[in-house]
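Participant: just coords:
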């Protein structure tokens, strides 16, 4: 399946699951509160399939799979037979209306817990949280290649994904954070990662690189994939050579070559570059040359070699897995942690600490992410589905008219003042809600296009 078709498929599946659970929450509680449900729709537009249940509700799947709705009997939307008036939504008590509206986000929250529980039971393969290369801020903070990051702040980090997730808020806040590390000598130490030294305007999507951290699994083997014509290595090194040392310093990864060559060039003169070629070990004399930086704003010392393209990722060497019973409290704690992370990101977006292109994801970005996660196996797909379910719950609770949170705000005002919000106020709120939602959608599509251009 192509990436495009795969992305479309997983977007439809993901939205179908999330919307079904969300709307079922509204539907189930409405029925329990004695409110008549006229229509339960997954998707918008012309129905592709529908049937009428014994309770009179029309269940349907519509053409546009980008949402759904539950239509309830309501005197504000049309004439209601006198014998059914007691079943109208607007006749329900304010507490019942609050319960019905809140049930959608709550269903997504419960679904998030269930998905994470299933993910932990299945087991999510990942990479060990081991530092492969340390430069810049990370190196100045004492992190060394081979260090295993066991904890970031108060958060245990059994995998590199956990390290990435735990470091993001601190990086966005330019806040120093303690790393509990097991070094290459099996000693447990604490490193104070000085994220306050991150420059303003750093690329927030590549914050790990801005810190100067490269995980072990992203190290590139020191293989020569290409030799630039007329470069220092031209005619000396060959494609397929494995560089093992530069001027007597051992090379573990391709990333080690650049700094060693820089020091060699600054020192001046030739040096021996040791390589493995066709089962033989060779020591070849090379003098580094000057090459232009990609942006054309200067030069650097280089051999003129590049690694092979499209190298396969190494096998995953860590696993997050719990028993059926033990996974339940872990899933609940994880939902609490993720909720704090997402709410914090919303707060940073309003305060300007998060760039606009990193705030709201549109359908294209969601589709590509769902496809990417699905290709990594069931556990990873359950992870992205859980995150989307939680995001949908939180988004719907925002106090924006037309969203569940906007309706809850009206009902809370009704509780305080003792009477419903006026029709005029609700109409004005709908216009405000439409404007805000249109702005959010515009930002989401802008971010999608920006990512495609990048």
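Facilitator: Yep, it's here. In this text the structure is predicted, and so the values were computed from the model without any measurement.
Participant: CA only for contacts and neighbour counts going forward, please
Facilitator: Will do.
Participant: can you pull out the helices in the stretch 201-350 of the chain?
Facilitator: Here the stretch 201-350 of the chain has its helices, by DSSP state H, counting those that start in this stretch, at 207-211, 257-267, 327-351.
Participant: With respect to burial, which of those scores highest?
Facilitator: helix 207-211 (a mean of 19; mean count of other Cα atoms under 10 Å).
Participant: got the contact list for that helix?
Facilitator: Residues outside helix 207-211 that contact it (Cα atoms under 8 Å, 6 or more residues apart in numbering) are 135, 136, 137, 138, 164, 168, 171, 195, 198, 202, 203, 214.
Participant: what packs against the helix or strand that contains the fifth one?
Facilitator: Put plainly, it is residue 164. Here residue 164 is covered by helix 160-172, with elements defined by DSSP states H and E. Applying 3 or more Cα pairs under 8 Å, 6 or more residues apart in numbering; DSSP states H and E, one finds that helix 160-172 contacts strand 148-152, helix 207-211.
Participant: ok now whichever helix or strand comes after that helix, how far from the chain's centre?
Facilitator: Using DSSP H and E, the helix or strand that follows helix 160-172 in sequence is strand 177-182. On the basis of Cα atoms, centre = their mean, to the nearest Å, strand 177-182 sits 23 Å off its chain's mean C-alpha point.
Participant: what's the next secondary structure element after strand 177-182?
Facilitator: Using DSSP H and E, the first helix or strand after strand 177-182 is strand 188-193.
Participant: Second structure follows, compare the two:
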């Protein structure tokens, strides 16, 4: 039993990390190795890992080995350390240091470039296998918005924009980006299979993705990227409460028909012609961080629905006004706020949506405590809360410093519909693979730029523990997620190794470029000084990454 647990831990936690890192290191070092051999350099050692060799064999002039520490690899070339070991003319022919600058540049650049081409191969493989991506389905439409006025409805499937067929939501967004500040015809099909054309103006909006080169994106105001699920908040003293419904219930079906969205729930209640048998999941316990649900059914008499006239009259309230989480030791926690408290008003201003709460707290003047009126079990309470400045990470990794009190709304969204998109041909897959590699490369470069500009927190820099966590999680999700992670990390290695830091490939490329320009190599003393500086920078980056890992994973609350 104990052995089985150890093997299970190794399989789920260690194996994905070793596979992921091992393949990426092998590809990188293979680039150096192959081009070195092509340039006539004698390669003495090809190693995956550092430290003590646990497996090795020799073929020709090269010893191939796997070493104990799987956190890197190396290719040792004859003459790489200088001319001390070079004694004969034959030695000069196979010595790395005696190759011309162009050959040395090719050997050094081959490692990062192999990571680039390997990423393109992985992304092309995903495209050829069939990529699971978000389906071109409209999740929800804001009432009274431009999208609603134009005629879009929740559940509409986008078929075409102009003359362009749409296979995924990514395709749809690309068409919006290409048609900013223009009117387009969008062909959609509703859940009943009826097609119709919708003419709408595409606005130009700020791009929330700070890692993109494009500052603007196309947007149809009112198309929501998420749909509110059929989770309910229940007001005390209402028919819903008397029948046994409680805040936090997740309604899954009505009379056997699945209700994935809030709009489906409302429609089933509004169109009821008989008593409704409502199936729901109720949170009952939390085990190992996962909420355990109890399934139950409640019968809603038709006469009760007719008397209530609407879901609101029945007792189902707007969930975003209710609290889902109160952060420990936050101002809200110290004031005594609890899960499922309803916020009625702040500073005597009535609250109708979560944005009212967020914006009111954000505009805090920094002096007087704010007056919250909340409702708990039907009774109103007054709480005095003083917001505090909090540094938050945005969805795209940016930094947002603002006043908060430590609460989140009870908002549960449906899982978006997914689809599998297959490439039309292998050539299309290859083109898509290279395009995605370029896109990820640009985002990786922009992440460094934003980091130095202070727009991205250094807390986002992760080390080996982060890589291990990502490898484990993606491995558990499935092959596509694991391959996607591998491709993204391969691009990261491509960019990271090209940074002009001595001891990295990019630093060597700088040395050899200078040699080409001035006609002679830099002095050994200058190279050693630069490498010492580079080593310090690299060690500082590694320490930062490991520190973030420790804080994130070992001391998380």
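Facilitator: That came through, no problem. On a predicted model such as this, the values are computed, not experimentally measured, just so you know.
Participant: What's the TM-score once they're superposed?
Facilitator: Put the two chains on top of each other and the TM-score (TM-score structural alignment, normalised by the length of structure 1) is 0.72; 406 aligned residues with a Cα RMSD of 4.6 Å.
Participant: that older thread, quick check: buried residues in the helix holding residue 164 of structure 1?
Facilitator: Within helix 160-172 of structure 1, the residues scored as buried using 16 or more other Cα atoms under 10 Å are 160, 162, 163, 166, 167, 168, 169, 170, 171, 172.
Participant: what angle separates it from strand 177-182?
Facilitator: Taking axes from the mean of the first three to the mean of the last three Cα atoms, to 10 degrees, helix 160-172 of structure 1 and strand 177-182 form an angle of 150 degrees between their directions.
Participant: Looking for the alignment partner of residue 380 of structure 1 in structure 2.
Facilitator: Alignment note (TM-score structural alignment): residue 380 of structure 1 maps to residue 481 of structure 2.
Participant: Count residues in the vicinity of that match, would you?
Facilitator: Residues contacting residue 481 of structure 2 under the criterion other Cα atoms under 10 Å number 19.
Participant: A strand includes residue 59 of structure 1, no?
Facilitator: Yes. Under DSSP: H, G, I helix; E, B strand; the rest coil, residue 59 of structure 1 falls within a strand.
Participant: residue contacts, it?
Facilitator: Residue 59 of structure 1 touches 39, 40, 41, 50, 51, 52, 53, counting by Cα under 8 Å, 6+ apart.
Participant: In strands, which of these appear?
Facilitator: 39, 40, 41, 50, 51, 52 (DSSP state E).
Participant: After alignment, which residue of structure 2 pairs with the fifth one?
Facilitator: Looking back up the chat, that one is residue 51 of structure 1. Match for residue 51 of structure 1 (TM-score structural alignment): residue 57.
Participant: now the third one
Facilitator: The alignment partner of residue 41 of structure 1 in structure 2, by TM-score structural alignment, is residue 47.
Participant: Okay, that match and residue 55 of structure 2: tell me how far apart.
Facilitator: Separation of residue 47 of structure 2 from residue 55 of structure 2 (Cα to Cα, to the nearest Å): 10 Å.
Participant: Of those two, give the one with the bigger neighbour count.
Facilitator: residue 47 (23 against 11).
Participant: you'd agree that one is up against residue 70?
Facilitator: No. If you go by Cα atoms under 8 Å, residue 47 of structure 2 and residue 70 don't touch, sitting 10.0 Å apart.
Participant: and the alignment partner in structure 1 of residue 524 of structure 2, how far is that from residue 430 of structure 1?
Facilitator: Aligned counterpart of residue 524 of structure 2 in structure 1: residue 423 (TM-score structural alignment). Per Cα to Cα, residue 423 of structure 1 is found 11 Å from residue 430 of structure 1.
Participant: okay, these two: which has more neighbours?
Facilitator: A direct count of neighbours by other Cα under 10 Å for residue 423 of structure 1 and residue 430 places residue 430 higher, at 17 against 10.
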